[in-house]
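Visitor: This is a predicted model, with the sequence first.
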Amino acid sequence: MKIRVWCLLVTAFISGSIAAQRPAGMGGRPGSGQQMNMGHFYGKVVDSKTNKGIDGATVQLLGSRFDTVTRKAKDVALATVLTQGNGDFSLENLPVFGKFTLRVTAINYTDYSNPISFNLKRPAEGDGGGDPSQRMQQMLSMVDKDLGNIKLEPSETNLANVTVTSTAKQFFEMGVDRKIFNVDKNIVSTGQTATEVMKQIPSVNVDIDGNVTLRNASPQLFVDGRPTTLTLDQIPADIIEKVELITNPSAKYDASSGGGGILNIILKKNKKAGYNGGIRAGIDSRGRLNGGGDLNYREGKINFTLAGMYGGRKSKSTSFTDRQNLSSDGAFIHQEINGVSKGRFYFIRPGLDYFIDNRNTLSANFSIANGRFDNDQPQRIDSSFAGVLSNYNQITSVSSFNFNNFGGQLGFRHNFEKDGHNITADVNYNSSTNGNNAVLNTYTYFPGSSTQVKQPALQNTYGDGYNRFWTVQADYENPITENSKLEAGVRAAIRNFGSNNQQYRFDTTAGDYVFNALASNRYTFNDQVYAAYLTYSFKLGTRWNYQLGIRAESSNYTGKLLDRDTSFKVDFPVNLFPTAFVTYKLSNAQDLQLNYTRKVNRPSFFQLTPIVDYNDPQNLNVGNAGLKPEFTDVLEFNYNNAYAKGANFLASAYFRYASNLITRYQYQDINLQTGDSAVYNTYANASNSSTYGLELTNRNTVLKIWDLSLNLNLYNAKINTGNLKDAGTSNEQFSWFAKMNNNFKLPKGYSIQFSGNYQAKTVLPPNADGGGRRGGNRGGGPGFGEINAGTAQGYIKPRYSFDMAVKKDWTWKGGNSASVTLSVNDIFRTELYKVHSESAFMIQDSQRRRDPQVVKLNFSYRFGKFDASLFKRKNNKADQGGGMDMMGN
């Protein structure tokens, strides 16, 4: 009797010690006490014909768990692992009581499923010869069970004639509130940047300078769901997994997107157990080198990722501009620029996930980017009066620009017991600094002569700046019932920006460079946005789904002009922004959705500041401190039909109305520096604008080897400028653009991608500058003679281009692979950016071409092993909130 009591006490102690550490949610019924999580199943998965072990089979243990919401028991995955190379598997830290189901699956084998249990029994009193240690050993052996060889039957498919169906994700997927484009297999953009990736995305337009518009408006750029100070040309294409296109963001996202939507770039982050990685290298026809690599390692509670890239750049551009002044002098100006930009940049992104336990995860991600670019832009400007050449300018423009960017994110996620019930909190910090210098010398000559009209204008510009961006955010999600869910969150975003640009002009009297105060500026500003949101989603019946939301936002700007010792502050009060999404399911493959949101576009510091930019004496730039916020109402109707396997059709009709539209505006006044008449480019609130359109997207497998994606966007854009002096009453343009993407899977590992796009004549986006100033003068500002067009009076002429790539893949036993990609952009040399603009002061046409027919050769090699023996965690709640984690968290 004493021996029996002693055994029970020891067993109870072990049970209590282990149960105190057990994953929450592994218990049975309420009030049933603590479970004993000391069970261990192990065995081997083999081929029933050959008895050889099967590598990489998925072994899953299912058990019953009590749901406190439905008050019913439900099956959940208690542990999931992959078999080792010899077929061995091990499932540990399992409940010892109850009945379970063992499920095993493997490619080309029939699924296996069988009930199992530990079948605990009290040792017979006479067993063990009265030795208590032997009795204890017998009890422990009952919870350490060898399942032996589990034999899988090969599937009946004739493997000699089998047609392999790819398990890779489709290029296009439709989410609840977003379109998802899986671009990790996009070969046209291999070895390039996110700018080239965006050219392959339906609905998105990319101009010659990499400026992106979404349905004729400027979207916000997110990385991994959070705003970033990185630009598209600073993000390597090879580390992008997918792009989420959110054309009408819900209340969960910033209302300050201004109706332009969100482009959310999701970076690659492999969470499979074991290690894997890759290296990449490439060169293009201009001798630009690029290289990079990535590494992922996961063991136990740690998941570590590291990615990096180096890119060289040599960009060539040509442009010309013809402008006729409508003033009394009637001057005609012709400008030609031939630019070359050389440089390099690198990008490093380490990341770490720490799975504290099955309910709590701590994440840290960082990014470091650095680059330098040197630009050489010789220019010639001819000035004519009454058709007779009066003089011409020869301009030497040499500039350099460098940047450093650091980003960090700390995130915490807690999963409650109920599936889908969680809270997340994260802090994001992005900091960028930059420096630039430019030398701009202008020599004016008489026609056909080397005699100078006047002394040359020599100027040097030096500058630097910083941009620091903090966001603090917390989100809560609670599926109240099976058919309803509540989401709420708060967010604070704080941006600090500083700029210091100093210009020096050569003074012939002093014989030295003299500081030019009118063309120099130093300023800082602080931008703060505070927000809170609440959304409620629910189902009615089996077909209707609803999501209602409300978001509250307030913001303020504080700016200071350091040289003038003046400051200004603009407060924008709290505004409410409602959102509504209604979805009706026609069938399992078809659904309809109607959604509405309200957005705001608050004027930025640059649009508000009264600083005059004198770099171009004939075209001055200045802000407007009287600007009001622009409010936009967006309505969208979607029809989605997954009409065949791998095929999808999406139709979207949309309408966007903006009041107090912030747009470029021109007026004529005196240049305070020269005393001459000049055109001032500023911003103003136009009465309103409206855009409506229809977008059609279709993806289909035309042939077994050919996937085709087509996108057509028809829209009408109208800007009402009747309230602005000398701007006309309105500017309206019907337009359309189309994209196609062909992917061919050929024998022996070859694949071909051929893509193209066409943009018809269209109105300039409301906040464009008419010609794009990013390309050549990113360090020193606009050069002499560079002209900005007021968008209320301009349009972009039609343009089109085609890209192509060929790829060869090799795959070896063990999972290692390699590929070589040969690509060429703008293969027919048709990418030509033409802009026409006119106002009461001038008529202007400009044309630019940049980097046509560049050939790129890239090589990549991937390695790694997803081996379940490399980790010991067997719980799987951290990532899925109670769902199945195929990697055995």
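Guide: Yes, it's here. Residues are numbered from 1 along each chain as shown.
Visitor: going forward, measure contacts and count neighbours with C-alpha atoms only.
Guide: OK.
Visitor: The residue nearest to Met198 when sequence neighbours are not counted and Leu289: what is the separation?
Guide: Of all residues not flanking Met198 in the chain, Val204 sits nearest, at 6.6 Å (CA to CA, 6 or more residues apart in numbering). Val204 sits 28 Å away from Leu289, taking CA to CA, to the nearest Å as the criterion.
Visitor: do you know how far Asn422 is from Thr461?
Guide: 53 Å.
Visitor: Could you do Ser315 as well?
Guide: For Ser315, the distance to Thr461 (CA to CA) stands at 23 Å.
Visitor: So if I had to pick from these two, which one is more boxed in?
Guide: Thr461 (22 against 19; other CA atoms under 10 Å).
Visitor: For the residue nearest the centre of the chain, identify the helix or strand it belongs to.
Guide: Computing the C-alpha centroid of the chain and ranking residues by CA atoms, centre = their mean puts Ile265 first, at 1.3 Å. Per DSSP states H and E, Ile265 falls inside strand 262-267.
Visitor: could you point out which element follows that strand?
Guide: strand 274-284.
Visitor: I'd like to know which elements that next one is packed against.
Guide: strand 289-299, strand 855-865 (3 or more CA pairs under 8 Å, 6 or more residues apart in numbering; DSSP states H and E).
Visitor: How many residues are close by the residue nearest to Met198?
Guide: With other CA under 10 Å as criterion, Val204 counts 21.
Visitor: Could I get the full set of helices for the stretch 251-400 of the chain?
Guide: With DSSP state H, counting those that start in this stretch as the criterion, the stretch 251-400 of the chain has no helices.
Visitor: Second structure for comparison follows:
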Amino acid sequence: MKKVIALMSFALLALSYFAQAQNPMMGGARNGGQMPTGRFYGKVVDAAKKGIEAASVTLVTKRMDSVTKQPKEVIVTGMLTDKGGNFSLENIPLMGRYELKVTGIGFKTYQKPVAFEMPNRNAMQGGDMSTMLSAIDKDLGNISIEIDEAVMGNVTITASRPALTMGIDRKIFSVDKNITSAGGTAVDVMKNVPSVNVDIDGNVTLRNTAPTIFVDGRPTTMTLEQIPADAIETIEIITNPSAKFDASGGTAGILNIVMKKARRVGYSGNLRANIDSRWRVGGGGDLNVRQGKINVFASGMYMQRKSISTGTTDRRTINMLRNNQSVQTDRNVGEGAFGFGRFGIDYFIDNRNTLTVTGNFARGGMEPSSVSDIRVDSSSKNGSGIESIFYTELQKRLSNSDFNFRNKGAQVSFKHNFPKAGHEWTADVTYNKSKNENNGLIYTDYFDLANNPIRSRYNQTQYGSGNNENVTLQTDYANPISQNSKIEFGARAQLRKVNSLNNIQIGGKLNSTLYNSTDNVYAAYTTFSNRIKDFGYQLGLRAESSQYEGILPNKGQTFNIEFPISLFPSVFLSQKLNDFNDLQFNYSRRINRPNFFQLFPFVDYSDSLNFSRGNPGLKPEFTN
């Protein structure tokens, strides 16, 4: 019964078609009816009758252009063939003449006119339903396409992106080529980056100086230990920043960490887990969803860490009356864990305008401890000049502390692409806020070598906390004047506020230091780059105005450092010698502003042999 009802429905559909064809006044546009539709289907094969996957099948027709009054070709529908070479083009209006086009990489284009051929009235009246069904559901059969010898003769095999590429003002290191740092942090990645040095304690230097850390081209309050390696796409090593970048940093360069963000249509993601040689575990994942005008991306990770290090320090103090020599051995153990999360949304307003909102957070803590054994030998010279040891002291120091941090940030970005490739304007606002706390307890026991009982004990407790807020407003414009030349200019404002408290108690006596500071930098820049055959150059100029103010509220002291206007030119030259060698020369003027710890007037007594204290009156230095 169901088959009879279905056949009757197809018959009524066909009769409706003929009724409309005989009386145009009854067309769908006149009475609100819907044009009946059908389907073309078939299979794309090669000369061996094997199905071709991902061949492009397009159905086109010709319509009258209302402006030129000439017929023009328009696409009705299209698709890619499946693994077996099959295709199905549905919802095709029955009335019309079409052309089928099939293309594939390495094959000649196939073209064929197609149309729905409705049965005549005799077939209709004779009840031949199979003829009617085949008319509106048309099988085009196997479509054989030929290999294009000319195209196949010029196939080029290209390699994947190299691990390190050179730009006129930077080196770009691809992290996805580095599997040894998977599951680690950005510090582990830096161990494999050329020109970057990482010592045994995880301190990162570039050209023997601590570099400035950027994330996605903007300054950040996050440290390298707080950024997971699996979330990094590339690292840009900028040893001598051009006028486009912040002039502060002196001889130090910039490490710009570019985070991963996919924009593939549909759903994509991955999960990962790891365990290290000390049985500390970690895991994380990424997710990307692209539907229509919205692209959502997120990533997160959790990691446990344990570090063990040992060291020996040999000191010798010489004076006229007595010489001291100390040998110190240390064993440091640090345990902790931290988590990181990142979330963002791209909204594609249209083909040329994109609005992006991202947020990130990090939280974690470490509990380092250290045990130090110190032997101090005191010696003096007799009248004959012979040196002899007359006193030996042993010290045993135990240090326990815990450190906790929280970091959060957000960024709102807008990007406009002009019709010309590379011609763009961007504007963004970035906000970062971090908070940290640390507690420390240090015991030092003193022994005489002759008798082992404790002679005396030295106790020290420390507590510190700090807040750091950073707001950056930036806009950039780039215009490729020609294929080889480009001009860029932009403006930037960075507003930073830091509050820090440190308490240290020694022998029941408390020493407390509260220090607040604000640091504002306003800048504008322009650069011009050009290439003449194998020679390239970039010229730039940056103007900056900076204001710094530090306050000791408990003492009523204020420190001010101002530079109304400072100019920072830059020149980059590059000569390509061959496919494997480039010769580069660059010059830039920069300013080295003292960092927070160099300015913070707090006396650190944690090491009785090495006191340190910041100087809030330090002035910046200019370097060339």
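Guide: All right, it came through fine. No experiment lies behind these values; they were computed from the predicted model shown.
Visitor: What does the TM-score come to for these two?
Guide: Remark: TM-score between the superposed chains equals 0.76 [TM-score structural alignment, normalised by the length of structure 2]; 529 aligned residues with a CA RMSD of 3.9 Å.
Visitor: show me what contacts the residue nearest to Met198 of structure 1?
Guide: By CA atoms under 8 Å, 6 or more residues apart in numbering, the contact list for Val204 of structure 1 reads 198, 212-215.
Visitor: Checking Phe597 of structure 2 next. Helix, strand or coil?
Guide: Three states are possible here, and by DSSP: H, G, I helix; E, B strand; the rest coil the one that applies to Phe597 of structure 2 is helix.
Visitor: the helices in the stretch 1-150 of structure 2, which residues?
Guide: 2-22, 28-31, 121-125, 129-136, 149-152.
Visitor: now structure 1
Guide: 2-19, 132-142, 194-198, 605-608 (DSSP state H).
Visitor: any chance of these in a markdown table, plus distance to Gly277 of structure 1 and mean neighbour count?
Guide: Formatted as a markdown table, those follow (distance: least, CA to CA, whole Å; neighbours: other CA atoms under 10 Å):
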| stretch | distance to Gly277 of structure 1 | mean neighbour count |
| --- | --- | --- |
| helix 2-19 | 37 | 14 |
| helix 132-142 | 40 | 16 |
| helix 194-198 | 21 | 22 |
| helix 605-608 | 43 | 20 |
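Visitor: for those, which one sits closest to Phe637 of structure 1?
Guide: Closest to Phe637 of structure 1 of those is helix 194-198 (CA to CA; 23.7 Å).
Visitor: quick check: the closest one aligns to which part of structure 2?
Guide: Counting by TM-score structural alignment, helix 194-198 of structure 1 pairs with residues 186-190 of structure 2.
Visitor: how big's the offset between the matching stretch and structure 1?
Guide: If you overlay the two and look at stretch 186-190 of structure 2, the average distance to its match in structure 1 is 1.2 Å (mean CA distance after the TM-score superposition for structure 1).
Visitor: What residues sit buried inside whichever strand in structure 2 runs longest?
Guide: Scanning structure 2 for the strand with the most residues, using DSSP state E, yields strand 387-417. In terms of neighbour count (16 or more other CA atoms under 10 Å), strand 387-417 of structure 2 has its buried residues at 392-417.
Visitor: now stretch 432-452 of structure 1
Guide: 432-445, 447.
Visitor: what sits against Asp534 of structure 2?
Guide: Contacts of Asp534 of structure 2 by CA under 8 Å, 6+ apart are 575-577.
Visitor: could you dump those residues to TSV with distance to Gly536 of structure 2?
Guide: Compiled in TSV, the contacts of Asp534 of structure 2 are given as follows (distance: CA to CA, whole Å):
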residue	distance to Gly536 of structure 2
Gln575	6
Lys576	8
Leu577	12
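Visitor: Of the residues you listed - the most surrounded one?
Guide: Neighbour counts for the contacts of Asp534 of structure 2, by other CA under 10 Å, peak at Gln575, which reaches 18 neighbours.
Visitor: how about the nearest residue to it, chain neighbours excluded?
Guide: Ranked by CA to CA, 6+ apart and with sequence neighbours excluded, the top spatial neighbour of Gln575 of structure 2 is Phe535, at 4.7 Å.
Visitor: hang on, isn't the one you found packed against Ser574?
Guide: Yes: counting by CA atoms under 8 Å, Phe535 of structure 2 touches Ser574, with 5.8 Å between them.
Visitor: who's more crowded, those two?
Guide: Ser574 (19 against 15).
Visitor: I'd say the more buried one and Leu583 touch.
Guide: Yes: shown here, Ser574 of structure 2 and Leu583 form a contact pair, counting by CA under 8 Å, at 5.7 Å.
Visitor: Now do Ser285 of structure 1 against Asp633 of structure 1, distance only.
Guide: For Ser285 of structure 1, the distance to Asp633 of structure 1 - CA to CA - is 47 Å.
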